[in-house]
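> Structure here, sequence nowhere to be found:
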């Protein structure tokens, strides 16, 4: 790739969108740039400027709100902030820059798995607020129950009634959100609020609604975990534009739409469930490899 050409095209975009978050990705003869914006559907915020620079919209997709604008020899891929597709592309790019032996054709998924596994992870500092973490917890998988979506719907209604406009987004995630998948009868919920660090803005209202704050993880996307007892609920609270939210939902949607991936995941879950685990989290950690593999497929 002609480095000078890449820099000229970057400069072309930045001249009409000063300060834009812009990355060079790909290795093809076409210059591929990734532009990150708050909302790709708000085309008025960036398309007219890029049209002045000679670009035209060629693709609009609901998939991660993807837009593509082109001019001869150049593609600008537009995604929202916190998009896991952007994370995936940068993960691959940075790995291949440092590992030229992986630049050959084929095997991209395996390369991405190696790249993700090599990302250094800081030891998680978890502050358990309500109770100590459970030990020697058995893992009991139940066959899929058609009642689970109804359980979630009731919890969503409760959350929205408690928080009103403070709910940015709420989604059913985890295994109970995937029809046909065996799971612990546990409703996992992703809740996005304006700022997960501002606990006073949402925790008291959720406590009043019957949940309790169980743990804080400031070093991991400022994650907060609230629980409910009837039914058993894990509520994962994040701030907007969090890549982990996008990864979690991409994994869920892939399992919903691809039978082979759902069967692969269930097979691993069943193999792990028969073992003895000191903590439930150890069981979850043991699923990391298959979860990552399926997530990467979802983002490909």
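Perfect, thanks for sending it. As the structure is a computational prediction, the values presented were derived from the model and not from experiment. Numbering: from 1, shown residues only.
> Going by C-alpha atoms from here, please, whenever you check contacts or count neighbours.
Will do.
> residue ranges for the helices of the stretch 1-150 of the chain, please.
For the stretch 1-150 of the chain, the helices defined by DSSP state H, counting those that start in this stretch occupy 3-16, 47-52, 84-98, 108-117, 148-163.
> nearest to residue 244, of these?
Closest approach to residue 244 among the helices of the stretch 1-150 of the chain (C-alpha to C-alpha): helix 84-98, 7.6 Å.
> So which elements touch the closest one?
Where contact means 3 or more C-alpha pairs under 8 Å, 6 or more residues apart in numbering; DSSP states H and E, helix 84-98 is packed against strand 21-25, helix 108-117, helix 243-257, helix 288-299.
> wait, which of those is closest to residue 32?
strand 21-25 (5.6 Å).
> relative to helix 84-98, how tilted is that closest one?
Using axes from the mean of the first three to the mean of the last three C-alpha atoms, to 10 degrees, one finds that strand 21-25 and helix 84-98 are set 50 degrees apart in direction.
> Output the contacting helices and strands for strand 21-25.
Using 3+ C-alpha pairs under 8 Å, 6+ apart, strand 21-25 sits against strand 31-37, helix 84-98.
> What are the buried residues along that strand?
Within strand 21-25, the residues that count as buried by 16 or more other C-alpha atoms under 10 Å are 22, 23, 24, 25.
> how about the nearest residue to the third one, chain neighbours excluded?
When the adjacent residues along the chain are set aside, residue 24 lies closest to residue 33, with 4.6 Å between them (C-alpha to C-alpha, 6 or more residues apart in numbering).
> okay, now the one to match up with it:
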């Protein structure tokens, strides 16, 4: 079973794709919105990635989920399962290909800092960035069960790196 997209070399157009989507999403989140950040591998220059733009939207609280879901649907997003309490997930596919993922987290959610710290570490540390890229490519090559398997196999590396930061 394939991943949602094939890993490819870093594309210099990814930051512009984030900026365009950031503006579209910000319109619908209104006063609830605190910030939108580019996260995930496409936010790290030089890192090979699935060409899926990850956005992290921080909101004051989850006020009117039905209205947000309806707005996101107008942009082509489908609400996925919540990743944890206070952490909502949306995905956008174009012609069967995943193009964007949006994480909507309430202020103070632990995943906000974790996503930003991991992104920033990969931007700053070329050795860790290379190790992570090598791991992702190995996991893609050996993947048999799809995206769930891929994410589960990346998690120990990310956890180890993040645990090292907190020491």
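Thanks, I have it. What you see is a predicted model, and the numbers here were worked out from it, not measured in a lab.
> List the TM-score for the superposed pair.
Here the TM-score for the pair of chains, by TM-score structural alignment, normalised by the length of structure 2, is 0.88; 163 aligned residues with a C-alpha RMSD of 1.9 Å.
> and the gap between residue 28 of structure 2 and residue 85 of structure 2?
For residue 28 of structure 2, the distance to residue 85 of structure 2 equals 22 Å [C-alpha to C-alpha, to the nearest Å].
> likewise residue 154 of structure 2?
On the measure of C-alpha to C-alpha, residue 154 of structure 2 and residue 85 of structure 2 end up 22 Å apart.
> same thing with residue 67 of structure 2?
Relative to residue 85 of structure 2, and taking C-alpha to C-alpha, residue 67 of structure 2 is found at 19 Å.
> Comparing those two, which residue is more hemmed in?
The neighbour count for residue 67 of structure 2 versus residue 85, taken as other C-alpha atoms under 10 Å, is higher for residue 67 (12 against 9).
> what sits up against the helix or strand encompassing that one?
Per DSSP states H and E, residue 67 of structure 2 falls inside helix 65-74. With contact meaning C-alpha atoms under 8 Å, 6 or more residues apart in numbering, helix 65-74 of structure 2 is reached by 25, 28, 29, 78, 79, 90.
> Pick out whichever of the residues you listed sits closest to residue 118 of structure 2.
residue 90 (20.7 Å).
> What count of nearby residues applies to the counterpart of that closest one in structure 1?
Aligned by TM-score structural alignment, residue 90 of structure 2 pairs with residue 226 of structure 1. The local packing of residue 226 of structure 1 (other C-alpha under 10 Å) involves 21 other residues.
> Isn't residue 226 of structure 1 up against residue 234?
Yes - taking C-alpha atoms under 8 Å as the definition, residue 226 of structure 1 is a contact partner of residue 234 at 6.0 Å.
> ok, back up a step: the helices and strands packed on helix 84-98 of structure 1: which one's closest to residue 143 of structure 1?
Once the helices and strands packed on helix 84-98 of structure 1 are compared by C-alpha to C-alpha, helix 243-257 is nearest, at 15.7 Å.
> Can you name the residues in contact with that closest one?
82-84, 87, 173-175, 177-179, 190, 221, 238, 261-262, 291, 294-295, 297-299.
> Mind doing that once more with 7 Å?
By C-alpha atoms under 7 Å, 6 or more residues apart in numbering, the residues outside helix 243-257 of structure 1 that reach it are 82, 83, 84, 173, 174, 178, 179, 261, 262, 294, 295, 298.
> Against residue 246 of structure 1, how distant is the last one?
Read that as residue 298 of structure 1. 11 Å.
> Map residue 209 of structure 1 across to structure 2 for me.
So residue 209 of structure 1 corresponds to residue 75, using TM-score structural alignment.
> A helix includes residue 93 of structure 2, no?
No - if the criterion is DSSP: H, G, I helix; E, B strand; the rest coil, then residue 93 of structure 2 is strand and not within a helix.
> Does the closest residue to it other than its chain neighbours fall in a helix, a strand, or a coil region?
The shortest distance from residue 93 of structure 2 to any non-neighbouring residue, by C-alpha to C-alpha, 6+ apart, is to residue 99 (5.5 Å). Following three-state DSSP, the label given to residue 99 of structure 2 is strand.
> Distance check, residue 99 of structure 2 against residue 125 of structure 2.
27 Å.
> Look at the two and report which has more neighbours.
residue 99 (18 against 10).
> contacting residues around the more buried one?
Per C-alpha under 7 Å, 6+ apart, neighbours of residue 99 of structure 2: 51, 52, 53, 92, 93.
> Let's verify residue 197 of structure 1: helix, strand, or coil?
coil.
> Count residues in the vicinity of it, would you?
Neighbours of residue 197 of structure 1 using other C-alpha under 10 Å come to 18.
> And for the one 3 residues further on?
For residue 200 of structure 1, the count of nearby residues is 9 (other C-alpha under 10 Å).
> Check the one 10 residues further on too.
Burial of residue 210 of structure 1, expressed as a neighbour count using other C-alpha under 10 Å, amounts to 14.
> Contacts only, for it.
Counting by C-alpha under 7 Å, 6+ apart, residue 210 of structure 1 touches residue 228.
> For the residue nearest to residue 24 of structure 1, give me its contacts.
Counting by C-alpha under 7 Å, 6+ apart, residue 33 of structure 1 touches 22, 23, 24, 25, 75, 76, 77.
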